[in-house]
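Engineer: here is the input, now give the coordinates:
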Amino acid sequence: MSRVLLVTTNYWPEPTGIAVYTTDLAELLQKDGFEVSVLTSLPHYPWWKIPSEFAHLTEGVSRHESVELIRAKHLIPPKMNALVRIRFESSLWWNLRRVSKRLVGNDFDAVIACIPTVAAGVVGKSIAKKLGVPFWLIVQDLSGAGAKQSGLKGGALISKIALAVEGSVLKAADSMVVVSPAMRDVVLGFGVASTKVSQITNYAARNIENVNRDLARAGLGWASEDFVVIHTGNMGAKQGLENVVEAAKALGADAKVKVYLVGHGNQEANLKTLCEGIENISVVAAVADDQYSALLAAADLLLVNERSTQMEMSLPSKLTSYLYSERPVIAAVPRGGATWKFLDGIAELVEAGDPKALAKKILELKADPKRCAELADKGSLFAAKNLSPEVGRAKYLEWVGKLIVSK
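Structural biologist: This next block holds a predicted model:
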C-alpha cells in the first residue's frame, strides 16, 4: 500500500475555499487504497479565528474519515496587512515544520503540497527532500500574484517575498496540478517545464441538490416576493465586496431587490458597518454544508464579485456549486481575467469596480425572467459537462497513480 503525505493549511472542517478540495482529495485517495496522512493547521478560515465548535481540534494527531490528521497550532490574526501576513506565513512555516519533526514518519512514498499558502509549499518540499521521495504540488492559487492584486496594504512587499519563495517551490516540484489556464501560464512563467504541469479544473466537490425555492426561502425567513441576489464564501480583500454595497445603494429601496452577503472573512466587520442603514443588503453568517443547497436555491441570482486587479488569481471555488444549482449567475469581475474567461457565455458579465453597472444589470435581469432561465440552463449544462465530480476525481486518481507507478 502506497503512503502519501498531504501538506495543506486548509482542511476539514473549514467549509469554503481550498479546504473543500484538499479534504475531498485525501478522502478520495484513502478510499482508493492509499494510506493518507495530512499535515495541516488549526481550522481558521474564513473566520480568522477558531470557532468554539472546533476548539477541540488542537495540535496533535487525530483521524477523520479514516485519514490521519496531524495538526499544528499557529498564529491566527484577526486582521491582515503586510507585516501581519508575513508573521502569519512565518508562524505556519515554523509550526508545521516543528510538528512534522515530531509526528511525521519516514515511510511515505510521496509528498503532495497544496498552495497558495507559501508555508505549505516550503514545508512539503523540505519533508520530501529529507525523506528522499517525490514532491508534487497542487497550485490552487499563488500568494505572490494574489498579494499584488488584492489591494492589501503593503501588498507589493508581500508579493516580492512570496514570488521569490514560490518560485523555488514550483521549480522543486516533480509534478504539479494547476486549476485554470491562467494559472498554468503564470506557473510556466516561473520557468517550470510544461511537461510537469497538468490542468485539472476544480469540480463540484459539494453535492448540490435541487431544493424548492419557496421552501428554501421559508427556512431562511426571507420574503418570497423579493428578487434575491446572493454572494457566498470568503469576505476578504480580493472579493472587493464594497462594490456590492455601493451597488445595493444604487438599486434603490423600492426595487424589491434584496442582496445577501453570506459567509465570513477578514472584511466581515467592515462590511457590516458599511451595510448599516441600507435596507436592501445584509451580511449573513455562513450556513452548514447540509444547508448550502437550500441557500443557493433561495436565490434568484448568484453573484461573484472581484476587485478590478484580480487578473491572474485562481477561479473562485464557489463557481462549481453556483453552476450546479440551476440558478443564473452574474459576475462583476475584471474583463479578460481568469473568472471572466471561465464564465464568458454562461453567466452575465459586468466590469469589476462599477457598482452602477452592476445595479443596472441586476435590475435588467429582474425584469427578464426568460434571460435568467436561459443563464440557469447554460450554467447547469456547462457544469454537467465540465465540472462533474466523477470526472474531476478520476483525473486526480490518474495523476497520483501515474506518478506512484513511475516513482
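Engineer: going forward, measure contacts between C-alpha atoms and count neighbours the same way
Structural biologist: Fine.
Engineer: S159 is in contact with A82, correct?
Structural biologist: No: under the criterion of CA atoms under 8 Å, A82 makes no contact with S159, lying 9.4 Å away.
Engineer: which one of those two has more residues nearby?
Structural biologist: Each of A82 and S159 has its neighbours counted (other CA atoms under 10 Å); S159 has more, 21 against 17.
Engineer: what strand or helix carries the more buried one?
Structural biologist: S159 belongs to helix 155-172 when elements are defined using DSSP states H and E.
Engineer: now for that helix, which elements pack on it?
Structural biologist: Under the contact criterion of 3 or more CA pairs under 8 Å, 6 or more residues apart in numbering; DSSP states H and E, helix 155-172 touches helix 82-103, helix 118-131, helix 143-150.
Engineer: how about the ones you listed in TSV, adding distance to N207?
Structural biologist: Shown next, in TSV, are the helices and strands packed on helix 155-172 (distance: least, CA to CA, whole Å):
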stretch	distance to N207
helix 82-103	31
helix 118-131	28
helix 143-150	29
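Engineer: run this one through as well so I can compare:
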Amino acid sequence: MKILIVTQYFFPENFKSNDLAFELQKRGHEVTVLTGIPNYPEGKIFEGYGIFKSRSQVMKGVKVKRAFLIPRGNGGGVRLLINYYSFALFASIKAFFMGLNKKYDAIIVHEPSPIMQYYPAYLLNKIWKTPVYFWVMDLWPESLAVAGGISNKFVLSYFTRVVVKFYTNAEKILITSKGFRESINNKGNFNEKIVYFPNWAEDSISEGNKDFPLPELPIGFKVMFAGNIGEAQDLDSIMQAALQLRSDKNIKFVIVGDGRKMSFVKSFIAENDLSETVFLLGRYPVEAMSSFFEKADVMLVTLKNDPIFNLTVPAKLQAYMSASKPIIGMLNGEGAANILEANCGFTVSAGDYDSLAKTIIKISKLSEDVLEELGNSSRLYYERNFRLSNCISNLELILQQNQQNL
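Structural biologist: Reported below is the predicted structural model:
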C-alpha cells in the first residue's frame, strides 16, 4: 500500500511514529511521512535541520517531507499554540501539493498531541477522499484542560467541535487505551469506528543495548522512574514518598529523564536533604534505557488522579514490561488494571504517597526469586499484548480490511 503518515513529530525526535513508519516500510509498503522540523523537547531546531536544510529526506526507505513550523521554544502556552498551528497550516499547504503528485491508499495521523495535526489529513480526505486512520494517543480537549490548565469554556467548546469534526471525518479511530472509548463516544456515536491499537515498547528497549555506558548508579534497592518529568506524572507525590523513606538509606530513587517539573524536583531534594536517596540522572537516548532498566530493582510508573489520566495507559508501562522488570504503579484506571492483570507488581491509588512508601518497603524486602518471577510476568504480558511486530500486523489487517470494503 501507499501510506502517508501525518505527524508533527518524527525522527530524530523520539516518538512511536518512527517505529510505525520504518516497520511498515520494512514490510513492503511505500511509506511517506509528512512531519515538522524537529525541535522537541528542547524547543530549538535540531542541528542539521532548518528552514532550507534537510526538508526532504529518505530514511530507511521512508520518504520524509518536513513542513515549516515555529519552534515550541520554552513550551509556554502562547508559544505552544503558535507551534501547533504553524505546523497545521504549513503541513496542510505541503499536503495539498503532495496530493497533486501522488495518490495514497491510506493516511495515518499519529496524534500524541496536538489535535491540530489532523488538518493536513482532513484536507487530503476532502479533496481526494483518501481514508484517514486517526491514531488517538491523547484525548482532546480533556488534555488541554488538565495538562494545559485551560478552563475557558469557549476555548474548550471550540476544540470539542474540532475534535468531533475530525472523529466524524476519520475512517477508523485507533485508541491506545480501551478507556478512551467512553470519552470518544460521549462526543458522538463513533463506536463502530473505534479500534483498540495499543502502544508498544521500542525494540531498542525490549531488545536493546544493555552495555550502554552509564553514569555511576547508587548502591542499594533502586526504584527507577524513567521518562517525562511533567505535571501528569505527579512528581509531587513521588517526592513525598521519598521524604517518608529518607531515613531508609537502602532505598534509592533513581530518576532518568527531564521535563517541566525538574526544577521543582531539584528544589525539593535540596530543601529536604534527599541527596543521599534521590538521584537525578537527566535525559538519555532511548538506546540507553535497556542499560538503565537492567540496573533497576523495580520500576515506578505514576499518573495524577484525574479522569483523563485514569483512562490512559502510560507508554512507559510497556517499556518497563518489555525489560522484564517488576513494577510499582501509583495510578488509577487502565494502567493499574494492566499491572494487576499481568501480575507483575503492585499498585496504589493515584496520589497516595503514604501507600507508595509502604509498598516500596514491602517490595524491597522480597527475595530475588520473587522479584524475578514478577519481572518474568511483566515480559510475558508484554509478549502477548505489546510487541511491535504484533501491533503492526494488526494494523495491516485493519488497513487491508478497510481497503477491501472501499
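Engineer: picking that back up, okay, buried residues for the helix holding S159 of the first structure please.
Structural biologist: 155-156, 158-159, 162-163, 165-167, 169-172 (16 or more other CA atoms under 10 Å).
Engineer: circling back: minimum distance to L365 of the first structure: which of the helices and strands packed on helix 155-172 of the first structure has it?
Structural biologist: With CA to CA as the measure, helix 143-150 is the member of these nearest L365 of the first structure (29.1 Å).
Engineer: helices or strands up against that closest one?
Structural biologist: Based on contacts counted as 3+ CA pairs under 8 Å, 6+ apart, the elements that helix 143-150 of the first structure packs against are helix 155-172.
Engineer: helix or strand next in line after the helix it packs on, which one?
Structural biologist: Moving toward the C-terminus from helix 155-172 of the first structure, the next helix or strand (DSSP H and E) is strand 175-178.
Engineer: what range does that next one cover in the second structure?
Structural biologist: With TM-score structural alignment applied, strand 175-178 of the first structure matches the range 172-175 in the second structure.
Engineer: show me the contact partners of that stretch.
Structural biologist: Under the contact criterion CA atoms under 8 Å, 6 or more residues apart in numbering, stretch 172-175 of the second structure has outside partners 132-137, 167, 181, 193-198.
Engineer: which SS class is L349 of the first structure?
Structural biologist: Put simply, L349 of the first structure is strand when judged by DSSP: H, G, I helix; E, B strand; the rest coil.
Engineer: quick check: closest non-adjacent residue to A156 of the first structure.
Structural biologist: Ranked by CA to CA, 6 or more residues apart in numbering and with sequence neighbours excluded, the top spatial neighbour of A156 of the first structure is K148, at 5.3 Å.
Engineer: that neighbour against L163, yeah?
Structural biologist: No: K148 of the first structure is not in contact with L163 according to CA under 8 Å; the separation is 10.0 Å.
Engineer: show me where the stretch 201-350 of the first structure has its strands.
Structural biologist: In the stretch 201-350 of the first structure, strands defined by DSSP state E, counting those that start in this stretch lie at 227-232, 257-262, 281-284, 301-305, 329-333, 348-351, listed in chain order.
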